[in-house]
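[1] Okay, predicted coordinates and the sequence, questions at the end:
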Amino acid sequence: MRNFEKPTRSVAVSRQAMAATSHPSATLTALQIMEAGGNAMDAAIAASAVQCAVEPGSTGIGGDCFVLFAPEGSDKVVAYNGSGRTPAALTLDWFTERGLTEVPRQSPAAVTIPGAIDAWVQLHTDHGRLPFADVLAPAIRFAAEGYAITPRVHRDWSLEEGLLAADPTAARIFLPAGRAPKIGEVHRQPELAETLKRIAVDGRDGFYTGPVAEDMVSYLRSHGGLHTMEDFATARGAYVTPVTTDFRGYTIHECPPNGQGIVALLILNILSRFEAKGDPQSPDRLHIEIEATRLAYAARDVWLADPDKVDVPVEEFLSEALADRLAGMIDLRRALTDLPPFDMPLHRDTVYISVVDRDRNAVSFINSVFDSFGTGLVAPRSGVVLHNRGQSFSLKPGHRNVVAPLKRPLHTIIPGMVTRAGRVEMPFGVMGGYYQAMGHAHLISKVFDYGMDLQEAIDLPRLIPKSDGTQVEAEHTLPAAAADELRRRGFAIVPAEDPIGGAQAIRIDWENGTLTGGSESRKDGIALGL
């Protein structure tokens, strides 16, 4: 039960349909689409398109998209991988010749072929109900007529002024007064509006061929990129089979690699070896969660890559034996100083959208440009913000995730879905780059181990292990006593530079025929229902 004296908000509760997003305009758009006769897929695509306009730092049509879909309340979950591949001409030698040891952010080398529009069009064709033009109409209106800047959007935008100023198109569109727009100011993106109109009429061809593709390709090549019109014309996402694990009687579904959803399942498998009791913010529980995450992330960094290019040992990753082995390494007296090498098989910007409609179609939808404003490179005539997902590649020869032609990088964005007893239970997702797998596991644990409602679980203080040793970033709201005890056990607890992640979720109450939803208090958004 919520403590009504704490400065937070209640879960949203409704009967017919619900949407939860990180921006009020996107949530309202999703509800309006469903009121107009659209289903949950129509609503999710419309909301994502709106966020590409009103939250341009967090997402865009020049990014990637992953989706889980449970039709008509069933547990037959469909997954779509809308992540893009490298240009056919890009090789590791290109980086070696330039003396690069990592992929630069504001570089065409960080731009894989964007997969979001392919995903939208394919999912709408197969599962949508309204005309595609009607689905994109709200986003076109916001981009053309303008939208008011909300607090979190302003804050994230202002942090990227230097990045945006380095690109003439980005500066012209996103720094119209020589700075980020302030809270309450109105901003417009007329080039994006025209591009969305073209996509609304021509579908994927409106993005991957013709003037829009020509604009992106010529712009990238003018900066030294190797992208071609053929790379765009042949780009395709794919339906894939979800990976799953059982946790406390529920089945948790994630998209398979190249996404890191499998890592969330490994963390849950480790957590399932420990009894959940007492305070979810106790030092013991936090210790277990930190170590489970460190161990799972160490496995991720070695084994996760594009399964079309290398073998990814999914069965070993999700095996009982691996979970037993890793759980057995956790010592509540002290932090692990040496993580296993995994030499045998085994906070970024994104928007996440959760929608359930009257027919109990449930959509878990995530769209991203990775870092805020991605590369900060913007195609001049189409207004497309180009993502920097290629920064997730390794440049180490022989590494599974090493950059290669037509290869997808390790991907952080992961939608989640919960089912039980033949029915869908909850679409959910957590934003935040590499935090996402940890966030998925910990949200699920708080709801199903500790009986917390969605908003309570989302509002809890967050922490995340850093890649260097035992350092852990923690939000300032983490209880001081817990932080002190974790330090005593050998963890280096340091303040988080930014609020950690974001989340949305909707839970279906089949007995009462109702929906409850939670939306991230660290963002501007809201969960609302009909």
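    Happy to help now that I have it. These figures come from a predicted structure and were not determined experimentally. Numbers count the residues shown, from 1 in each chain.

[2] Please count neighbours and contacts with C-alpha atoms only from this point.
    OK.

[3] From W120, how far off is the residue lying closest to H23 once chain neighbours are set aside?
    Nearest residue to H23, sequence neighbours excluded (CA to CA, 6 or more residues apart in numbering): G525, at 3.7 Å. Counting by CA to CA, to the nearest Å, the gap from G525 to W120 is 22 Å.

[4] cool, and M344?
    M344 is 38 Å from W120, by CA to CA.

[5] These two: who's more crowded?
    W120 (27 against 9; other CA atoms under 10 Å).

[6] which stretches of the stretch 351-500 of the chain form helices?
    435-448, 454-459, 480-488 (DSSP state H, counting those that start in this stretch).

[7] Of all those, which one comes closest to H127?
    When the helices of the stretch 351-500 of the chain are compared by CA to CA, helix 435-448 sits nearest H127, at 25.7 Å.

[8] Centre of the chain to that closest one, how far?
    In terms of CA atoms, centre = their mean, to the nearest Å, the centre of helix 435-448 is found 14 Å from the chain centre.

[9] what sits up against it?
    248, 260-261, 263-265, 267-268, 280, 289, 293, 347, 412-414, 416, 429-431, 452-454, 457-458, 464, 500-501 (CA atoms under 8 Å, 6 or more residues apart in numbering).

[10] Just the buried ones among these, please.
    For these, a burial check counting by 16 or more other CA atoms under 10 Å picks out 260-261, 263-265, 267-268, 280, 289, 293, 347, 412-414, 416, 429-431, 452-454, 457-458, 464, 500-501.

[11] want to throw the helices of the stretch 351-500 of the chain into CSV with distance to P380?
    Below are the helices of the stretch 351-500 of the chain laid out as CSV (distance: least, CA to CA, whole Å):
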stretch, distance to P380
helix 435-448, 32
helix 454-459, 38
helix 480-488, 48
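
[12] Second structure follows, compare the two:
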Amino acid sequence: MRRRTFLAAVPLATIGLPFARNASAQASSTPLPVSPALPGTRLFPDVHAGDRPVGASFGTRSEVFGRNGAAATSHPLATLVGIEILKKGGSAVDAAIAINAALGFLEPTANGIGGDLYAMLWDPAASKVVGIAGSGRSPRALSLDTVRSRTRNGVLPPYGAVTVTVPGTVDAWWRLHKRYGKLRWAELFEPAIVYAEGGVPLSPVVAYYMNRAMANFARPGQGIEEVANAQATYPSGERARAGEVFRNRDLARTYRMIAQGGRNAFYEGEIARTIEAYFRRVGGWMTRADLAAHQSNWSEPLMTTYRGVGVHALAENTQGLATLQMLNMLERFDMRRAGFQSPLAIHLGAEAKRLAYEDRARWYGDPNFSRVPVEWLVSKEYAAERAKLIRPDRINPTVRPGNAPSQGDTTYFSVADRNGMMVSMIQSNFRGMGSGLVADGLGFMFQDRGQLFSLQPGHPNVYAPGKRPFQTIIPGFATRDGKPWLSFGVMGGGMQPQGQAQIIMNRVDWDLDGQAAGDAPRWQHEGSSEQMGEDDKSIGGTGLLRLETGVPDSTAAALAGMGWRIGPSDGGFGRYSSVERRESGGERVYAAASDVRADGISLAY
């Protein structure tokens, strides 16, 4: 994805930011010498300033401010839905559910009720961060032997029934609404139904990913039993085109059943019967009993501190631990002195990622089936040990998971309300729209999350019937002094912990505002050991470091000189949005931001 040239590793005074940090903010950091070969804080000669009169010159637009509420999503109409629900007196949870339902139609390339959902929220009554894990389980009739028989080159296929797990989204909506909702349940589906029946023009990014997904579904040998049903959720014609009106009346009908019948309409009623009949017909394993047995889990988020900021993550079968592990290691280095967008800062971040992701591949999984050493993985003591493996002047040629002590494609959005509740929600069908399977007349695609199961005997994430697979989707939340500060997220598979860590560093180390923190170019390291099936050996060595367009050429050259294999920008750097809570003269103010990489907007009132 081509983007404008960015300001990088600039003396912070030149963008209106003080360079000095107080001693307490850096108390936990080990000062890092800045090598002449790895320039730290300076103006790169290949950087051209942007044209903004205030803030970071590379910013694409301003944050939006409001006192009563805010919403930031990847589609303008979804953001409008959230604001309208808030104005009607709905809670942030009401708005989040209505946004998510709308996005299931507006952005089916990223999410839908055939997928799973995770959320963290600030509960103002309890004065704490609360989490929910809406993650579905594998069919109980699908055995490990059958799964292994369906692998290709040791890895589960991306499409077809063998990777479909129970969709967790609707149940998570229901439980959130029961606890935090203010408006009637049925009222939350009205905007999505109107859009799906009346039609909306396709946005450019959604049209692009629709075409990519449908090309994959139609490819011979993918093992998709019912391509025709998938095509029923797609615009007419050979290609989806930005601006053409798109409808999904089947999905509108499904939403009406959920609006009228609640959670049970999906998991036990007519929808469940249709799902069971469909999988019986196409040779799948999902049953009505699997659906009826599903329930989401209220989850206590983990927290670490990064230079005094509390960073929260969900541990349950997600990669949220990786964000905390990366930040714990990077806190050992003086990232401010290393320099924004400098070779040194990116090198340190990529090395921390490599170490955290080796642990991700070895230890993460469903805690109901394996004892995951969570406390050890996110401890400061373990981070200090791992940080010693990071050299500022060279790449660690070999990284491995730590030795634990003995012991018994995605949508993200953020919304906040007038009562101080802030919701960070992420929801996904996983890879490329999902499995390619759409039950007759229901209008939504099933996720293919089961592809993330491991097939290695004894692994915490090895496939088992009735088990939740390792999950890539993770919401983000940060607090200051025990108070809510930032509801944020970065979409995109394995990019998510890397992106979250970069956002926190942009905010904390380099004092960027919420919009500039998301506008800043990103890096992504590929080639760590993987969770699904067997490790991907195709990249090899120390992996591939992709730099987004906008990272200075001199930074890329310096990283290549250190031995990093630099990959081209492929547009896979995630999509971000955030809502920040600030104080102005004792009054609450929300500042919302959205991502230039997506079609969406942020609004506040």
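    Thanks, I have it. This structure is a prediction, so every number in the text was calculated from the model and none was measured.

[13] Show me what A36 of structure 1 lines up with in structure 2.
    Using TM-score structural alignment to pair residues, one finds that A36 of structure 1 aligns to K88 in structure 2.

[14] which residues touch the residue most central in space within structure 2?
    Centroid check for structure 2 by CA atoms, centre = their mean gives M491 as the closest residue, at 3.3 Å. Contacts for M491 of structure 2 (CA under 8 Å, 6+ apart) come out as 409-412, 426, 473, 574-576.

[15] circling back: of all the helices of the stretch 351-500 of structure 1, which lies closest to Q51 of structure 1?
    Nearest of the helices of the stretch 351-500 of structure 1 (CA to CA): helix 435-448, 19.4 Å.

[16] what's the mean deviation for the closest one versus structure 2?
    Its aligned residues in structure 2 lie a mean 0.9 Å from helix 435-448 of structure 1 after superposition (mean CA distance after the TM-score superposition for structure 1).

[17] re earlier: count the residues that sit near the residue nearest to H23 of structure 1.
    Neighbours of G525 of structure 1 using other CA under 10 Å come to 22.

[18] That one matches what in structure 2?
    With TM-score structural alignment as the criterion, G525 of structure 1 matches G600.

[19] secondary structure element for its match?
    Following DSSP states H and E, there is no helix or strand that holds G600 of structure 2.

[20] check contacts around it.
    72-76, 79, 594.

[21] mind checking how far it is from S74 of structure 2?
    4 Å.

[22] do the same with N229 of structure 2
    26 Å.

[23] For those two, indicate the residue with more neighbours.
    Counted by other CA under 10 Å, N229 of structure 2 and S74 do not tie: S74 has more neighbours, with 28 against 19.

[24] List the single closest residue to P190 of structure 1 in space, sequence neighbours excluded.
    A144 (5.0 Å).

[25] That neighbour maps to what in structure 2?
    For A144 of structure 1, the residue aligned by TM-score structural alignment is E197.

[26] Can you give me every residue that contacts its match?
    247-249, 252.

[27] Now intersect those residues with the helices, please.
    Among these, DSSP state H puts 249, 252 in helices.

[28] what about the alignment partner in structure 2 of R507 of structure 1, helix or strand, and which?
    Alignment note (TM-score structural alignment): R507 of structure 1 maps to E580 of structure 2. Here E580 of structure 2 is covered by strand 576-584, with elements defined by DSSP H and E.

[29] Mean deviation, that strand versus structure 1?
    Using mean CA distance after the TM-score superposition for structure 1, the mean distance for strand 576-584 of structure 2 is 1.3 Å.

[30] Need the residues that contact the next helix-or-strand element following that strand.
    As assigned by DSSP H and E, the chain's next helix or strand after strand 576-584 of structure 2 is strand 587-594. Contact partners of strand 587-594 of structure 2, identified using CA under 8 Å, 6+ apart, comprise 62-74, 416, 514-515, 518, 576-583, 600-604.

[31] circling back: please name the nearest non-neighbouring residue to the match of R507 of structure 1.
    L486 (4.5 Å).

[32] counterpart of S394 of structure 1 in structure 2?
    Checking TM-score structural alignment: S394 of structure 1 goes with S454.

[33] To clarify, my last question referred to R85 of structure 1.
    That one, R85 of structure 1, aligns with R137 by TM-score structural alignment.

[34] In terms of helix, strand or coil, where does its match fall?
    coil (DSSP: H, G, I helix; E, B strand; the rest coil).

[35] re earlier: the match of S394 of structure 1 against K467, yeah?
    No - in this structure, S454 of structure 2 is not within contact of K467 by CA atoms under 8 Å, at 11.7 Å.
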